[in-house]
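Engineer: Please find the sequence and the predicted model below.
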Amino acid sequence: MYPEISLGATCLGQGRCRFLVWAPRAQKVEVRLVWPAERLVPLEKNSQGYHHAIVQKVESSTQYLFRLDGDTERPDPASRFQPGGVHAPSEVVSGDFPWNDACWFGLPLEDYILYELHVGAFTSEGTFDAVIPHLGSLKELGITAVELMPVAQFPGNRNWGYDGTYPFAVQNSYGGPQGLKRLVNACHHNGMAVVMDVVYNHLGPEGNYLSDFGPYFTDQYKTPWGTAVNFDGPHSDNVRRFFIENALYWVTEFHIDALRIDAVHAIFDFSAKAFLEELALAVHQQAKHLNRRIHIIAESALNDPRLVRPRALGGYNLDAQWNDDFHHALHTLLTGERFGYYQDFGKLRHLTKAYRDGFVYSGDYSAFRQCRHGNSSRDIPARRFVVFAQNHDQIGNRMGGERLSTLISLEGLKLAAGSVFLSPCIPLVFMGEEYGETAPFPYFISHSDKALIENVRQGRREEFAPFKWQGVPPDPQDEKTFLQAKLNHNLRYQGHHRILFDFYKELIRIRQEIPALSVLDNDQMRVREEENENVIILSRWGASGDVVVIFNFKKAQATVNVFLSSGRWKKRLDSAEKRWQGPGSRMAHDIVSNGQVALTLQPHAVILLINEKE
């Protein structure tokens, strides 16, 4: 249940505001109201280190700071809005908003077609409101869920969002809390869910004042980005409360439909009841209370199926997780790249296993990691995996932030799209991918600390060392690096970009219309590879008919013998056809099968055959 007494500043009506902050390291905490009128009000401390008071004559938009032990002044750790940035006073925010989504109850996760976007780079304006006019285009494409990269307040006005320091505050340069609510409301009006990317494994270094209040962090563990959050040490109950309340805040106050939890492998927690399990339980309980479908999706580099296993089987009962193995297996087949973590992939059997089992590395030796990696996910339904040909990490963590559109041909891009959307998993599109956007998506920041800026630059150079790319990465602090990531939406209407958009739209429509493709269950699927021809054959079935998908990863024509049950089959999709600006198909539209058919595929083609039962 959503806590009745929330952290931070809560408007109670009639000019009253309740302030609540966890600050066990301070003997005395006062709230200093700095605008519109100066006032200093003492808070009362309880035995758990919480300081609270109900203060009169405080309205929405009042700005304030917490004064610790009569000396240090800091913004509210649970601030709802930082209009002046990470170092400035917090602002009291009213929860009032004219929602018109009362009939919105969320979507089953199986219906999600995810579209990941960065609010700052998606439009020239870089705001929530500027996203809204594009929702019609996304709906036309077939998108059912918009996934926002982190929008919690970060330093400056350009950042990927993973350097956020105020988990409850909506980024000021994006439009603040009201702007986010307008976007969520508009998405729901268009029948689309909203997924929020949240970061619970660390906070960014600039503007991070939580340690002044209490033991939010621990020196027991280190993350790649700094000190780890204290989820299992002394006082960790109250740290957990902070982050779980944050999750409940998003799904309740902002009507968010799903949370994507960033890099859970960097959430260090050896307690008997893991934080992630507790988080999922709280969110799922809140979903029942709100009578809405709300999901938890994890990103993890561990290949650990416990994340999505039911609690009764020793799992954390998260709803889904990203499957990087699928991406790596697909990317290496399309590009031929074999450096860095791609050295563990490159065989057709890797993608075949990703389709069949989920994780490719399920206890196998990883040359990149120089140890065995992962555990078997064969018992995990395909609907619990999110798959993609591109995402912010896999593009942005390249030297120049290059997209697939600049690395492979149009035929390869269509093959990549087919590989994702005709899979039995939940598909994700990274913004602009659907029309072959050419703008790079490099890493960018706007810090004010010179030493921190240099550390980020050095860290990026070191990160790219295993990939042996030539040159120097774009300067993350340079505004030009950010500006070059802005999308050019007009490309969608031009040449092969328009063809690619229409191809994506057709794939999504087919996925939603054909029952055998809408069943996200690997038990109703068979997959095999023709290693000599570099072809994967994926068979799926449902109550109303069967489908066979053939992927040719060869840069030349391939001829394969395909088992098709006796009867008449129709070609439903062929990326080689002229309508998709392909070289022309070598396959008939109608095929009569007696059980085995020899088919010829054009280079990098994807073909879908369907046999509907009468």
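Structural biologist: It's in. Numbers count the residues shown, from 1 in each chain.
Engineer: C-alpha from now on. contacts and neighbour counts both.
Structural biologist: Will do.
Engineer: now the helix or strand hosting Arg511, how far from the chain's geometric center?
Structural biologist: Assigned by DSSP states H and E, Arg511 belongs to helix 495-513. The chain centroid and the centroid of helix 495-513 are separated by 22 Å under Cα atoms, centre = their mean, to the nearest Å.
Engineer: Same check on stretch 248-263?
Structural biologist: Remark: stretch 248-263 is offset 12 Å from the chain centroid, using Cα atoms, centre = their mean.
Engineer: Mind listing what's buried along it?
Structural biologist: 248-252, 254-263 (16 or more other Cα atoms under 10 Å).
Engineer: Out of those, list just those in strands.
Structural biologist: Among those, the members found in strands (DSSP state E) are Ala258, Leu259, Arg260, Ile261.
Engineer: Check the burial of the closest residue to Tyr361 other than its chain neighbours by counting its neighbours.
Structural biologist: In space, and not counting its chain neighbours, Tyr361 is closest to Gly374: 5.5 Å by Cα to Cα, 6 or more residues apart in numbering. By other Cα atoms under 10 Å, 19 other residues sit near Gly374.
Engineer: Go ahead and confirm Phe430 touches Tyr115.
Structural biologist: Yes - judged on Cα atoms under 8 Å, Phe430 makes contact with Tyr115 at a distance of 5.9 Å.
Engineer: When those two are compared, which one has more neighbours?
Structural biologist: Legend: neighbour count by other Cα under 10 Å for Phe430 and Tyr115, higher for Tyr115 (24 against 20).
Engineer: Next up, a structure to set beside the first:
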Amino acid sequence: MIFEVWAPRASRVEILPWQRELRAEGGGWWSVEVPEAGHGSDYRYMIDGDGPYPDPRSRRQPEGIFGPSRVYDHARFTWEDHEWKGRDLRGSVIYELHVGAFTPEGTFAAAIGKLEHLVELGVDFVEIMPVAPVPGGRNWGYDGVDLYAVNETYGGPDGLKMLVDACHRAGLGVILDVVYNHLGPSGNFLHPFGPYLTGTQGSYWGEAVNLDGPDSDEVRRYFMDNAVQWLRDYHIDGLRLDAVHALHDRRAVHFLAELADEIDALSCHLGRPLTLIAESDLNDPRMIMPREAGGYGMAAQWSDDLHHAIHAAVTGENHGYYADFAPLASLAKALTSGFVHDGGYSGFRRRSHGKPFTGPGHRLVCCSQNHDQIGNRPRGDRMTPAQLRLAAGILLASPYTPMLFMGEEWGTRSPFLFFTDHVEPALREGEGERRRREFEGFGYEWDAPDPGDEESFLRSKVDWSELKEEEHWSLLCWYRDLIALRKALPELTDPRLDRVRVEFDEAARWLRMGRQSLSVVVNFCPDSVTLPLSETPILLIAEEGVSADQGALRIPGQSMVIYRSVT
């Protein structure tokens, strides 16, 4: 077996346990053949006498981030998803989950047992939060290192493949959340190998990745090859790229555009659609513009504006960044224009922000809950079932690509707290304070539980037994009905924003969104509201107490209805 590693500044590279020196091959690459090594062999590298270190491209870390790398042969896994032809993002509903908190067991295998629930719910994609190895046994995943490996706590590389295989056989696509803007603070052994990082603070979370400095060609290749691995060797259907606004790249061809080119070529080879979704808070339409038009060529991007507007309307919260979205006019703009901040002034940022969105609505992935918007609250609290009924109605009737967060569909009472398990005392003891500083100015009284306390993780596991309770089962049926209606009526998946019309009454706190003869009316006020109708309505989905007669639509407080007008 041949081992290869990139270490452009090294003068001597050795592989253990065989104590063999690698040969310089040019371009900073080193290689050596070890005939006795193969699948299952453990190894590490020594760099100029320092180490030992795991392989930067390690496919497996069976003993965690501080242990040896292990040779893993992708060809040894037997796939059963031969009939899978992929899934397009257009018209789809995404379901985001954290493997460790999705089931009591917290494993890929246990998640397979819940796929029938997702199929019956009606979603099309499962989006998995990051699975790279992390410190300790519990973490959101954004502290990952050894980016080519899979967290052994969840089930390792074979476990992930079995989950993807099962999803495909169930008709579900899989999107994997990957983090290319920084590496975790613990177990990051890239520095001895080469200039993967710039040494400067690239974001709040760590050093910037070297995408445009000296030797950055190979650094870019490291991350692009990683993306290819997930899509090719793990049969993943798409990647959610974390916080791309923290990818610092001044090259003429941005890393994202280069990555999009690479993935398009892979899609042509594999004969199935592959999707790149960027998480960005820049409100920059170049993210999803075609590369031929000067854009980055992402298939879609996360957009927080609709979330903020829905959350403010449903909960009444107006602190921090919600202040910019408190008026119903913001929700109306989000539903018709994509971005609320499209060049105007943002009070939270204290400057102008964004640029008008010009693409079809399906290129924006929107939600009423996700891991950030729940987990970045001190207590990790969620909307109530009553609030979620309204939020889901707006989201699933919107012209965007909807995304749900695990447990949302039945209104779980489980919070989603920020949790870690750092092994170094300094990181463990300082995590809570670091987290508090990160959210200064957000308007919260920061009384969050200790992220390092195991109870923070255990409390974040969704409680499936809640489905036995009427309130939760009723909400699940509501979500199922909304998703089924979205798939049945072409108006609800129509991404053309110029066909969406919205009217609202700020004082009375109601909003009506319409496309063709279909209308969605939401009453955010505690009191009932009566709206005049010029046409006869056919109620498609309505909460209890909604009625239509004699040219009027009566909607109880904090409820909604979807209806079709008949001339």
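Structural biologist: Everything's here; your move. Values in this document were obtained by computation on a predicted structure and should not be read as measured data.
Engineer: What's the match for the residue nearest to Tyr361 of structure 1 in structure 2?
Structural biologist: If you follow Gly374 of structure 1 across to structure 2 using TM-score structural alignment, you land on Gly354.
Engineer: give the contact list for its match.
Structural biologist: Leu282, Asn283, Asp284, Phe339, His341, Asp342, Gly343, Gly344 (Cα atoms under 8 Å, 6 or more residues apart in numbering).
Engineer: and which of the residues you listed is nearest Val179 of structure 2?
Structural biologist: Ranked by distance to Val179 of structure 2 (Cα to Cα), the contacts of Gly354 of structure 2 are led by Leu282 at 17.5 Å.
Engineer: Spatially, what comes nearest to the closest one if we skip its sequence neighbours?
Structural biologist: Gly354 (6.1 Å).
Engineer: ok, that neighbour to Pro490 of structure 2 distance?
Structural biologist: To Pro490 of structure 2, Gly354 of structure 2 is 30 Å away according to Cα to Cα, to the nearest Å.
Engineer: Kindly report the same for Asp481 of structure 2.
Structural biologist: 15 Å.
Engineer: From Tyr50 of structure 1, how far out is the equivalent of Val5 of structure 2 over in structure 1?
Structural biologist: Under the alignment by TM-score structural alignment, Val5 of structure 2 pairs with Val21 in structure 1. Counting by Cα to Cα, the separation of Val21 of structure 1 from Tyr50 of structure 1 is 6 Å.
Engineer: the more surrounded of the two?
Structural biologist: Between Val21 of structure 1 and Tyr50, counting by other Cα under 10 Å, Val21 is the more crowded of the two (25 against 18).
Engineer: which residues touch that one?
Structural biologist: By Cα under 8 Å, 6+ apart, the contact list for Val21 of structure 1 reads Leu7, Gly8, Tyr50, His51, His52, Asp76, Pro77, Ala78.
Engineer: Can you tell me the element it falls in?
Structural biologist: strand 16-22.
Engineer: What residues does the alignment partner in structure 2 of Thr438 of structure 1 make contact with?
Structural biologist: Using TM-score structural alignment, the partner of Thr438 of structure 1 in structure 2 is Arg413. By Cα under 8 Å, 6+ apart, the contact set of Arg413 of structure 2 is Arg382, Val462, Asp463.
Engineer: Compare the residues you listed with structure 1 and list the overlap.
Structural biologist: Counting by both residues aligned by TM-score structural alignment, their matches' Cα atoms under 8 Å, structure 1 reproduces these contacts from the contacts of Arg413 of structure 2: Arg382.
Engineer: What is the nearest of the contacts of Arg413 of structure 2 to Gly194 of structure 2?
Structural biologist: Among these, and counting by Cα to Cα, the member closest to Gly194 of structure 2 is Val462, at 41.2 Å.
Engineer: which residue in structure 1 lines up with the closest one?
Structural biologist: For Val462 of structure 2, the residue aligned by TM-score structural alignment is Leu487.
Engineer: Could you do Arg20 of structure 2 as well?
Structural biologist: Aligned by TM-score structural alignment, Arg20 of structure 2 pairs with Val41 of structure 1.
Engineer: Work out for me the element that match sits within.
Structural biologist: strand 39-42.
Engineer: Give me the contacts around the helix or strand just after that strand.
Structural biologist: Where DSSP H and E defines the elements, the next helix or strand beyond strand 39-42 of structure 1 is strand 44-45. Contacts to strand 44-45 of structure 1, defined as Cα under 8 Å, 6+ apart, come from residues Gln27, Lys28, Val29, His51, His52, Ala53.
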